[in-house]
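Peer 1: kindly return the folded structure for what I paste below:
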Amino acid sequence: MSETEAMALSGVTYLGCGISIICILLTLLCMVVFRETLNKGVLLYIHFNLFLALLLALIIFVFGIETATHIKWLCATVAALLHYLFLCVFCWMLAEGILLYVLVVRAFTTNFKKWYYLLPFGWGTPLFIVAISLGLRYEYYGNNNYCWLSHDKGLVWSFVGPMLAIILVNSVILVLTMVSIARVRSKASKGTGSKNHTDIILTSAKSAIVLLPLLGITWIIGVFAVEQNTTVFAWIFTILNSLQGLMIFVLHILRNRKLRSKMGRRCGLIVQSEKSNYSSSTEYTSTDKREGAPVSMPSGCPSNGDISPSWKSHSGIQMNGSSASIQGTISNDYECQNFTVDFSKSSSSVPD
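Peer 2: Alright, predicted model coming up:
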């Protein structure tokens, strides 16, 4: 690889991994802020741990895989951390696959809420593997080019072996899960089951089906890229590695309609709050015609924060000698209009 190609590859790597890191950070933030809206139960905690492990791995990958090669112990530490964190990613993916299948088999029960029972598997199993590898082949962690597992003495198989095993097992589990979900949805369409209960699990299964080969193929190619030191493998690995965070954000946040609606309403409330600082503070005593209850509200357009296509009216009566008029607003969650009905002139101005 020429020096020019190496510089271009390095630039794309930093840019792509930077985008992935930002996307994963946004995903984790949305999962914390809108956790009740996501309503995934234990799956939410599995996804959080999975994405957290991937985030930490990408950060260490960007800042350490090449920059720490001149210090042996530091390079070995970076290689061991990358080994551990990427194994954590695959272990959490396996935990997700197993849980999805269990939820389907147990008729989508939500009784299992003790997600921390999965912590020893997701974070502890990789630690056990890395500890054994370090004890047997510490000197092969890192080299003069990369802070990664050396191919000498087969050390790299302490990562590739578990990764391939998890991909194989998880693929079988996800296929069985999708078949079971299809059967349940078929029964629900005939009125013998509930279709709504399958939505969260189906979405998670689809996301796992996309992410599993993406992560797996990325690191299989990554092993060849390091071993063969070829430009083609290096570019493919860099591009796929850059897509991981973006795909996670799209699959788990942007494709969630309920979450998009919630985020849109929250942004709308913020804008409405800012506008209210400049609106008139005059209040009318009016009546909500739908419920018949007197309410007191500002003259600006109201917003109740709910998703509802129904219109609501809020009005007040003004008297001036022999004339009278009704002024108020008609609104729903998407628009509002002021109206006036003047009885003295027997004319009115009402929104279409």
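Peer 1: only C-alpha atoms for contact and neighbour calcs from this point on.
Peer 2: OK.
Peer 1: quick one: contacts for M7?
Peer 2: M7 makes no contacts at all, as judged by C-alpha atoms under 8 Å, 6 or more residues apart in numbering.
Peer 1: wait, is it part of a strand?
Peer 2: No - per DSSP: H, G, I helix; E, B strand; the rest coil, M7 lies outside any strand segment and is helix.
Peer 1: could you also give me the structure for this second sequence? I'd like to compare it with the first:
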Amino acid sequence: MSPYIHESNVLWCRAVTAVYNYFHVTNFFWMFGEGCYLHTAIVLTYSTDKLRKWMFICIGWGIPFPIIIAWALGKLYYDNEKCWFGKRDGVYTDYIYQGPIILVLVINFVFLFNIVRILMTKLRASTTTETVQYRKAVKATLVLLPLLGLTYMLFFVNPGEGDVSQVVFIYFNSFLESFQGFFVSVFYCFLNTEVRSAARKRWHRWQDKHSIRMRVARATATSIPSSQSRLSFHSIKLSTSV
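Peer 2: Take a look at the predicted model:
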């Protein structure tokens, strides 16, 4: 965004900032939905079949909408400058959407703690050695960190301007925000055993249907000439008898 547009504070520029912040907040609320699902399935031992898709849609897309509307109204009346990007000293309207993000990360941290606690309880009840138990617990913790968005807590506070730490903060946050969905989709979808098994079954089912169609098409193609030849032979026999 050029400095001229940034200082002009035009309407479309403010709208772009609002849309960007909306999708930024939805990113965290979808991670909150993932944390709710895991916590319900593992800790509460509640049947996940009773959880409906519309519940997670309301969490991921619905809740951030009024939050951003309230933030936009706050910016309009108290900090209406520089395309609503950044903030003035003494004005805390950005916390209208940053506060729920912090709350989501804290709740997901509690979810992670409970999930690891239940996992350790189950591992202690098993016959595995203590070293294997802790190794599995640490592995589960590291796997769940990016899924629940807790990696953002490592560099959550901006260290300030004019420092090397701020450059590290900007690049690290940009990397996390850009590749968060990529890492989640790779580790929890494409490399998931159940997902790969379901995709393999789907592929084999499609191959079977395709082969059946091909056999039917070949049978139909071979039956049509034979019927035509019988028809022509019958017409020749009739013509000769006449």
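Peer 1: and D79 of structure 2, how many neighbours?
Peer 2: 20 (other C-alpha atoms under 10 Å).
Peer 1: now do L238 of structure 2
Peer 2: For L238 of structure 2, using other C-alpha under 10 Å, the count is 10.
Peer 1: now do S296 of structure 1
Peer 2: Neighbours of S296 of structure 1 using other C-alpha under 10 Å come to 14.
Peer 1: go ahead and confirm it touches T282.
Peer 2: No - applying C-alpha atoms under 8 Å as the test, S296 of structure 1 and T282 come out as separate, 10.2 Å apart.
Peer 1: name the single longest helix found in structure 2.
Peer 2: helix 193-241 (DSSP state H).
Peer 1: show me where structure 1 has its helices.
Peer 2: Going by DSSP H, structure 1 shows helices at 3-33, 35-38, 42-64, 72-105, 119, 125-137, 157-189, 199-228, 231-249, 257-276.
Peer 1: mean per-residue distance, whatever helix or strand comes next after the longest one versus structure 2.
Peer 2: It refers to helix 72-105 of structure 1. Toward the C-terminus, helix 72-105 of structure 1 is succeeded by helix 119 as the next helix or strand (DSSP states H and E). Compared with structure 2 after the fit, helix 119 of structure 1 shows a mean deviation of 4.1 Å (mean C-alpha distance after the TM-score superposition for structure 1).
Peer 1: nearest residue to the middle of structure 1?
Peer 2: Nearest residue to the geometric centre of structure 1 (C-alpha atoms, centre = their mean): H252, 3.6 Å.
Peer 1: my guess is F90 of structure 1 contacts L168. True?
Peer 2: No - assessed by C-alpha under 8 Å, F90 of structure 1 is found out of contact with L168, at 11.3 Å.
Peer 1: higher neighbour count, the two?
Peer 2: F90 (26 against 13).
Peer 1: distance from stretch 235-242 of structure 2 to the middle of the chain?
Peer 2: Using C-alpha atoms, centre = their mean, to the nearest Å, the mean C-alpha position of stretch 235-242 of structure 2 is found 74 Å from that of the whole chain.
Peer 1: contacting residues for the residue nearest to the centre of structure 1?
Peer 2: T27, S207.
Peer 1: check I107 of structure 2 too.
Peer 2: Counting by C-alpha under 8 Å, 6+ apart, I107 of structure 2 has contacts F32.
Peer 1: same question for the one 5 residues further on.
Peer 2: Each residue near L112 of structure 2 by C-alpha under 8 Å, 6+ apart is listed here: G35, T141, L144.
Peer 1: tabulate the residues you listed (JSON lines), appending distance to T127 of structure 2.
Peer 2: Below are the contacts of L112 of structure 2 laid out as JSON lines (distance: C-alpha to C-alpha, whole Å):
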{"residue": "G35", "distance to T127 of structure 2": "29"}
{"residue": "T141", "distance to T127 of structure 2": "21"}
{"residue": "L144", "distance to T127 of structure 2": "24"}
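Peer 1: ranking those residues by neighbours, who comes first?
Peer 2: Neighbour max across the contacts of L112 of structure 2 (other C-alpha under 10 Å) = G35, 25 neighbours.
Peer 1: quick check: that one vs E177 of structure 2, distance?
Peer 2: 18 Å (C-alpha to C-alpha, to the nearest Å).
Peer 1: L145 of structure 2 now?
Peer 2: 14 Å.
Peer 1: isn't I330 of structure 1 up against K312?
Peer 2: Yes - using C-alpha under 8 Å, I330 of structure 1 makes contact with K312 at a distance of 5.6 Å.
Peer 1: which part of structure 2 matches stretch 330-346 of structure 1?
Peer 2: Mapping stretch 330-346 of structure 1 onto structure 2 (TM-score structural alignment) gives no aligned residues.
Peer 1: cool, and stretch 122-136 of structure 1?
Peer 2: If you align by TM-score structural alignment, stretch 122-136 of structure 1 falls on residues 60-74 of structure 2.
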